[in-house]
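Peer 1: Based on what follows, work out the 3D shape:
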Amino acid sequence: MDSKTTHSLTQFNTLGIKADCLRLVRARQEAELVAICLQAFKQQEPILLIGGGSNIVLTETFEGTAVLVETKGIEVTQGEQCYYLKVEAGEVWHDLINFCLDNEMPGLENLALIPGSVGAAPIQNIGAYGAELAQFCDWVEYLDLVSGEIKRLKGGDCEFAYRESIFKNALKHRAVILRVGFVLPKAWQPNLSYGPLQELSERSQGVTPREVFDCICETRMAKLPDPAVLGNVGSFFKNPVVSQQTFDALKRQYSDIVGYTLDDSKIKLAAGWLIDRAGLKGLSVGNASIHLKQALVIVNKGGCSGQDVCDLARLVIDRIFEQFGVRLEVEPRIIGATGQKELADA
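Peer 2: Prediction:
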């Protein structure tokens, strides 16, 4: 490795981890993106797609091609009841929401300030404050690396679940998302069921989409550190889903435990509450630390390695399991020399 030319990925991951790759290319047009990915795939070269770099933990030099997805473009059509958007993968997610509000097409405002690109959003089925991408996804268009074809999946066929999709499972390592289609109903109804938004629902006068947007932005900025100031990937741990029986048992022991009932009567626990209740805020390994204001966030205090982050994440998971009997999972992708790996192997 020492004799090979490498390229820095430090500025392309929001954790600010110092890491390199063997080849770094920018793809600003679809044709470039397709050609680069197909060439690397045919040569059996590892491929790392980077949008906003807000969902990756780099643990070592990436021995392949890192592709910066920078394709841009938003097209809008409309029917009698809905707006339809075709959005290129390289668009910044938060910029899309601003675009929609500026053009009086509300619906996505609960997902404001989630870092990352549009192309990465379906992979995680991003969600926050009572909303998920799956509610608005009309279709996803992707390059199938095996066949070389460009295919389109309807939203209902993407196997969306909590932080899950077909792109993390059956199409993992096979699909390169090119663009996403969204459908936004013209008959807008505010989603005020979650957290600080409940205060807006108590008002006697109507709530506007911009007010919902502003509330979400203010809440996120108060709780989540700016990656430009303190490196992070936002929420590091998924909210675990448990049975009603498990929740009831925990409730008897911890009366203030935070949980939300899902459609199938399962309970989604607040991972941040579990970490906070276990007294883990400020816990550090090397220069990686649990953020003092938001227990879901791991921050880079300066010069931390991907190994620091992974070791800290494992420590948190073990501590939570020991105290609550609940196993946390991580949200970001752990990236090793040849691609994504499991946290246990990092």
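
Peer 1: all contacts plus neighbour counts: C-alpha atoms, from now on.
Peer 2: OK.

Peer 1: Tell me how far Ile56 lies from Val233.
Peer 2: Per C-alpha to C-alpha, to the nearest Å, Ile56 is found 7 Å from Val233.

Peer 1: Looking at those two, which one has more neighbours?
Peer 2: Val233 (27 against 22; other C-alpha atoms under 10 Å).

Peer 1: doesn't that one fall inside a strand?
Peer 2: Yes: counting by DSSP: H, G, I helix; E, B strand; the rest coil, Val233 is part of a strand.

Peer 1: What are the neighbouring residues in contact with the nearest residue to it once chain neighbours are set aside?
Peer 2: Nearest in space to Val233, with sequence neighbours left out and distances taken as C-alpha to C-alpha, 6 or more residues apart in numbering, is Ser54 at 4.9 Å. Under the criterion of C-alpha atoms under 8 Å, 6 or more residues apart in numbering, the neighbours of Ser54 are 13-15, 115-116, 232-234.

Peer 1: Could you also give me the structure for this next sequence, so I can compare it with the first?
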Amino acid sequence: MTSSFPPPAPQNLSAFNTFGLVSHADAFVRIDDAAQLPALASLAATYPSLFVLGGGSNVVLPARVAGLVAHLATRGIRRLQDKEGCRIVEAAAGENWHDFVAFCTGQGWDGLENLALIPGTVGASPVQNIGAYGVELMDRFDGLTAYDLQARQWVEMDAAACRFAYRDSRFKAEPGRWIVASVRFRLPLAWQPVIDYPDLQRHPRLAASTPTARAIFDAVCEIRRNKLPDPAVIGNAGSFFKNPVVPARQYDELKALFPGLVAYPQPDGSWKLAAGWLIDQCGWKGRDLGRAGVHARQALVLVNRCGADAADILALADAIRKDVALRYGVQLEAEPIVVGGFRSA
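Peer 2: Next comes the predicted model:
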């Protein structure tokens, strides 16, 4: 293990973000080993800001990123132990999330298959508290190891310490304090398929009475590829907006006005509205605004049509927000992090 790294240097970040935005870092270092994080904390103290960059799939980068950018590229996956009916698997923060899910599925370590093809890194998964097709990260979370940049010490955090909420966590509330080094997952030994989501119920691969985890993995990949554009073909950051959660009373009022409203009941009595439906009904699906646009098949996805910059993406997002708020009285919240200070992704 090494605790040092080459001196920071300017870096073109255009290939480090899935939006394909042209961006340059004033100072850039690559972290290949978690043992380098204490040295990174010391180095970061000499810069006005630190931005920790993982897969770049959940960020909007400006033309210039001032301060220090640290690209987390650590690797490693290992099975730790079986306890309390679960298999504990740990992955380094720099591992590609989808590759990690594919590896686990191939090993017969089932439980993450619904989360296949989500872009980004393992380290970003608890920050965003990712979820898809009926499974949330917190459902499979055991704990993580992080470095506290303020206290200059290693910490272990369980789910309670992470303060998970819908697409949210403590790490978003305290940006710039923590760097996730590795994440541990609890995968059930007595695995049961989770296929309640309508797209999965309709998928022919899952017609069997008891589909396998591999079948679910393949179905999720197929569904996502059909719905979402490949960033290698057209720049995007996946779903740009969170699905807004509203109280039951507001849902009832909206449902009366808009009978086709798509929404999902929540355990606490609230309702999660389908943001894509709201955006589509406002006429934005497939529509462009300058050099940015909304994908023709998925209204949640904003795309870089032709040389868009951060201002283009944010102008489009603001226009969509205003239209949805005007028509439905609902405020949309962006998922990606807009870089400009002590942030991590």
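
Peer 1: Fetch the TM-score of the aligned pair.
Peer 2: Both chains were compared after superposition, and using TM-score structural alignment, normalised by the length of structure 2 their TM-score is 0.93; 334 aligned residues with a C-alpha RMSD of 1.6 Å.

Peer 1: Which member of the contacts of Ser54 of structure 1 is positioned nearest Gly127 of structure 1?
Peer 2: Comparing those against Gly127 of structure 1 with C-alpha to C-alpha places Pro115 closest, at 11.3 Å.

Peer 1: measure the counterpart of Ala249 of structure 1 in structure 2 to Ser270 of structure 2 for me?
Peer 2: Using TM-score structural alignment, the equivalent of Ala249 of structure 1 in structure 2 is Glu253. Distance of Glu253 of structure 2 to Ser270 of structure 2, given as C-alpha to C-alpha: 13 Å.

Peer 1: And Val135 of structure 2, by the same measure?
Peer 2: Distance of Val135 of structure 2 to Ser270 of structure 2, given as C-alpha to C-alpha: 18 Å.

Peer 1: circling back to that earlier point, comparing Glu253 and Ser270 of structure 2, which residue is more hemmed in?
Peer 2: Neighbours were counted for Glu253 of structure 2 and for Ser270 using other C-alpha under 10 Å; Ser270 has more, 17 against 10.

Peer 1: What does that one correspond to in structure 1?
Peer 2: That one, Ser270 of structure 2, aligns with Lys266 by TM-score structural alignment.

Peer 1: again, but for Cys221 of structure 2
Peer 2: That one, Cys221 of structure 2, aligns with Cys217 by TM-score structural alignment.

Peer 1: so which strand or helix has that match?
Peer 2: helix 209-223 (DSSP states H and E).

Peer 1: likewise Ala31 of structure 1?
Peer 2: Counting by DSSP H and E, Ala31 of structure 1 is found in helix 30-42.

Peer 1: Packing partners of that helix?
Peer 2: strand 47-50, strand 62-69 (3 or more C-alpha pairs under 8 Å, 6 or more residues apart in numbering; DSSP states H and E).

Peer 1: Would you convert the ones you listed into CSV that also reports distance to Glu80 of structure 1 and mean neighbour count?
Peer 2: Output for these, formatted as CSV (distance: least, C-alpha to C-alpha, whole Å; neighbours: other C-alpha atoms under 10 Å):
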stretch, distance to Glu80 of structure 1, mean neighbour count
strand 47-50, 37, 21
strand 62-69, 34, 22
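
Peer 1: Quick one: those strands as CSV, columns for distance to Leu283 of structure 1 too.
Peer 2: Output for the helices and strands packed on helix 30-42 of structure 1, formatted as CSV (distance: least, C-alpha to C-alpha, whole Å):
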stretch, distance to Leu283 of structure 1
strand 47-50, 29
strand 62-69, 28
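
Peer 1: out of the ones you listed, nearest to Pro122 of structure 1?
Peer 2: Smallest distance to Pro122 of structure 1 across the helices and strands packed on helix 30-42 of structure 1 (C-alpha to C-alpha): 14.0 Å, for strand 47-50.

Peer 1: Output the residue interval of structure 2 matched by the helix or strand following that closest one.
Peer 2: Sequence-wise, the next helix or strand downstream of strand 47-50 of structure 1 (DSSP H and E) is strand 56-58. Aligned using TM-score structural alignment, strand 56-58 of structure 1 spans residues 59-61 in structure 2.

Peer 1: Name the surrounding residues that touch that stretch.
Peer 2: Contacts of stretch 59-61 of structure 2 (C-alpha under 8 Å, 6+ apart): 17, 19, 21-23, 237, 310, 336-339, 345.

Peer 1: Go through these and give me the one with the most neighbours.
Peer 2: Within the contacts of stretch 59-61 of structure 2, neighbour counts (other C-alpha under 10 Å) peak at Phe19, which reaches 30 neighbours.
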